[in-house]
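J.: Can you look at this prediction? I've put the sequence above it.
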Amino acid sequence: MTKLPLWKNFEHIDCWIFDLDNTLYPSKSNLFAKIDVKMGEFISEFLNVDLVEAKNVQKQYFNEHGTTLNGLMQNHDIDPTDFLTYVHDIDVSDLSASPELASALEQLPGRKIIFTNGSHYHATNVSSQLGIDHHFEHIFDIVAADYKPKPHKPVYEKLVLELDIDPGKAVLFEDMAINLAPAHEMGMTTVWIPNDAHWSTTGAAGDHIHYQTDDLARWLTELLADRNNII
């Protein structure tokens, strides 16, 4: 795994693919905690159980099925639209805009895409609040993935097929290490943005993580600075 962002290793990249939650914004913002609460509330109401049991179900389904939604669909045949609408109805106003990230995205050559296990609405809501929504040409969300979450490899294959992406010329940025494995297998460059949550570090062992940073905006800025020094 290499930590230094050297432009010579990225000059072939023409497609920059970004996860959304805890990747395009810092995990310390605790935005995802709001979604976590909403998921517990939804399960409590839907299954008619208390919040403690709802939380147990939520975590069980996440661990067994990749996302809580996938577990609910597999075990209870719920309407995924109802779930996504409820859990992503959150206030993002306390999420700070990132001028540094916006500047870096503007300077990156090629296409920029959001690849998320969340909904299109949530991705638009968050990226707009960050002031970076206009830099992305496409959002490939959980609906586009037929409700199958990362790291299911067929989802990545559908992404590159539908959006005409050459994996060998693409890079994926992710906070969940396990989600980088299929990208690596397909020939993508990978960048891991870890946090303290156990689900971020699960699956970190191996050679599928090529780069690592705890600050996406700074890392991209350093990458572009190296390019400018070469030019």
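T.: Nice, I can see it.
J.: contacts and neighbour counts: CA atoms only from here.
T.: OK.
J.: Buried residues, stretch 114-133. List them.
T.: Residues 114-120, 122-127, 129-130, 132-133 are the ones in stretch 114-133 that count as buried (16 or more other Cα atoms under 10 Å).
J.: Check stretch 85-94 too.
T.: By neighbour count on 16+ other Cα under 10 Å, the buried set for stretch 85-94 is 87-88, 90, 92.
J.: and the top helix by length along the chain, what other elements does it pack with?
T.: If you go by DSSP state H, the chain has its longest helix at helix 31-47. Applying 3 or more Cα pairs under 8 Å, 6 or more residues apart in numbering; DSSP states H and E, we find helix 31-47 packed against helix 51-65, helix 80-87.
J.: Second structure for comparison follows:
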Amino acid sequence: MKGFGHVDTWVFDLDNTLYPASCRLFDQIDVKMGTFVSKLLGVDYAEAKRRQKEMFYKYGTTLRGLMTEHGITPDDFLDYVHDIDHSPVPPNKALDEALHALPGRKLIFTNGTVAHAENVLNRIGITHHFGDIFDIVHSDFIPKPEMEPYKKFVRQTGIDPQSAAMFEDIARNLEAPHALGMVTVLVTSPENKDAEHLNKATGGTAQDHINYVTDDLAGFLAGLTRDLKTRS
């Protein structure tokens, strides 16, 4: 199996990857997406949630579905759904220490926004580790798992994907980075209901484009750092 000895760039998804799904932060966004769709389409909340999930599973993000099927402009949607209370995200000293010990460059690649990512990173206490945040605006509103935003991410950040690793909670979002040559790590949690459903529906966790699976990101990073030190 591909190891980490050659890796000098560490790429992290944000939501339900860098913070635990158990804090239910994304539930707030999920509710607001349903409310937005309900108002936009003039349907009740239950029907709005059905359509919202349908778009998420089909297009990668609800926003992409709304832009494709209903022609909305993204700004109002993004501002509305990310206007949430970030206080449920707990500080994570273990993750802070693991990132500090990890040699190389660290970047965020998210289907969310820079502002949302900054709020989350500040809550966790790990902002200072990350040199760049590549968000849905940078990707021209084309979300993961499409290949195009990954290629733009590579161009904009100047990374070599052959010496990079990517951490994600959604299995299909690791297909493109794996194809580009990155080491891929799936971060799982039974609390992450959407990801669990989507991952099962798209082949589970034992797929060729998933090199590693962990349910403890901080522990995984600390372990691989110890391995790298032992081998050096």
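T.: Structure received. This is a predicted model, so every value here is computed, not measured.
J.: Kindly provide the TM-score of these chains.
T.: The pair, once superposed, lands on a TM-score of 0.93 when counted by TM-score structural alignment, normalised by the length of the first structure; 225 aligned residues with a Cα RMSD of 1.5 Å.
J.: re the thing from before, which ones among the buried residues of stretch 114-133 of the first structure map onto helices?
T.: Using DSSP H, those in helices are 120, 122-127, 129-130.
J.: Let me have the buried residues of stretch 85-94 of the first structure in a markdown table, adding distance to Ser98 of the first structure as columns.
T.: As requested, these are exported to a markdown table (distance: Cα to Cα, whole Å):
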| residue | distance to Ser98 of the first structure |
| --- | --- |
| Val87 | 24 |
| His88 | 21 |
| Ile90 | 20 |
| Val92 | 14 |
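J.: Tell me how far the residue mapped onto Leu40 of the second structure from the first structure lies from Ile193 of the first structure.
T.: Here Leu40 of the second structure is matched to Phe46 in the first structure, going by TM-score structural alignment. Applying Cα to Cα, to the nearest Å, the value for Phe46 of the first structure to Ile193 of the first structure is 34 Å.
J.: Those two: who's more crowded?
T.: Ile193 (23 against 13; other Cα atoms under 10 Å).
J.: ok, the equivalent of that one over in the second structure - contacts?
T.: Taking TM-score structural alignment, Ile193 of the first structure has Val187 as its aligned residue in the second structure. By Cα atoms under 8 Å, 6 or more residues apart in numbering, Val187 of the second structure lies in contact with 17, 167-170, 213-217.
J.: Run those past the first structure and keep the common ones.
T.: Contacts conserved in the first structure for these, using both residues aligned by TM-score structural alignment, their matches' Cα atoms under 8 Å: 17, 167-170, 213-217.
J.: Mark which of the residues you listed are part of helices, please.
T.: Among these, the members falling in helices (DSSP H) are Leu217.
J.: what would the kept ones among the contacts of Val187 of the second structure look like in a markdown table with neighbour count and distance to Phe134 of the second structure?
T.: Shown next, in a markdown table, are these (neighbours: other Cα atoms under 10 Å; distance: Cα to Cα, whole Å):
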| residue | neighbour count | distance to Phe134 of the second structure |
| --- | --- | --- |
| Thr17 | 21 | 15 |
| Phe167 | 28 | 14 |
| Glu168 | 25 | 14 |
| Asp169 | 28 | 17 |
| Ile170 | 26 | 17 |
| Val213 | 19 | 23 |
| Thr214 | 16 | 24 |
| Asp215 | 15 | 24 |
| Asp216 | 14 | 24 |
| Leu217 | 22 | 20 |
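J.: With respect to Lys58 of the second structure, which of the kept ones among the contacts of Val187 of the second structure is nearest?
T.: Nearest to Lys58 of the second structure among those, counting by Cα to Cα, is Ile170 at 13.5 Å.
J.: tell me the contacts of the corresponding residue of the first structure for that closest one?
T.: The equivalent of Ile170 of the second structure in the first structure is Met176 (alignment by TM-score structural alignment). Neighbouring residues of Met176 of the first structure by Cα under 8 Å, 6+ apart: 192-194, 199-202.
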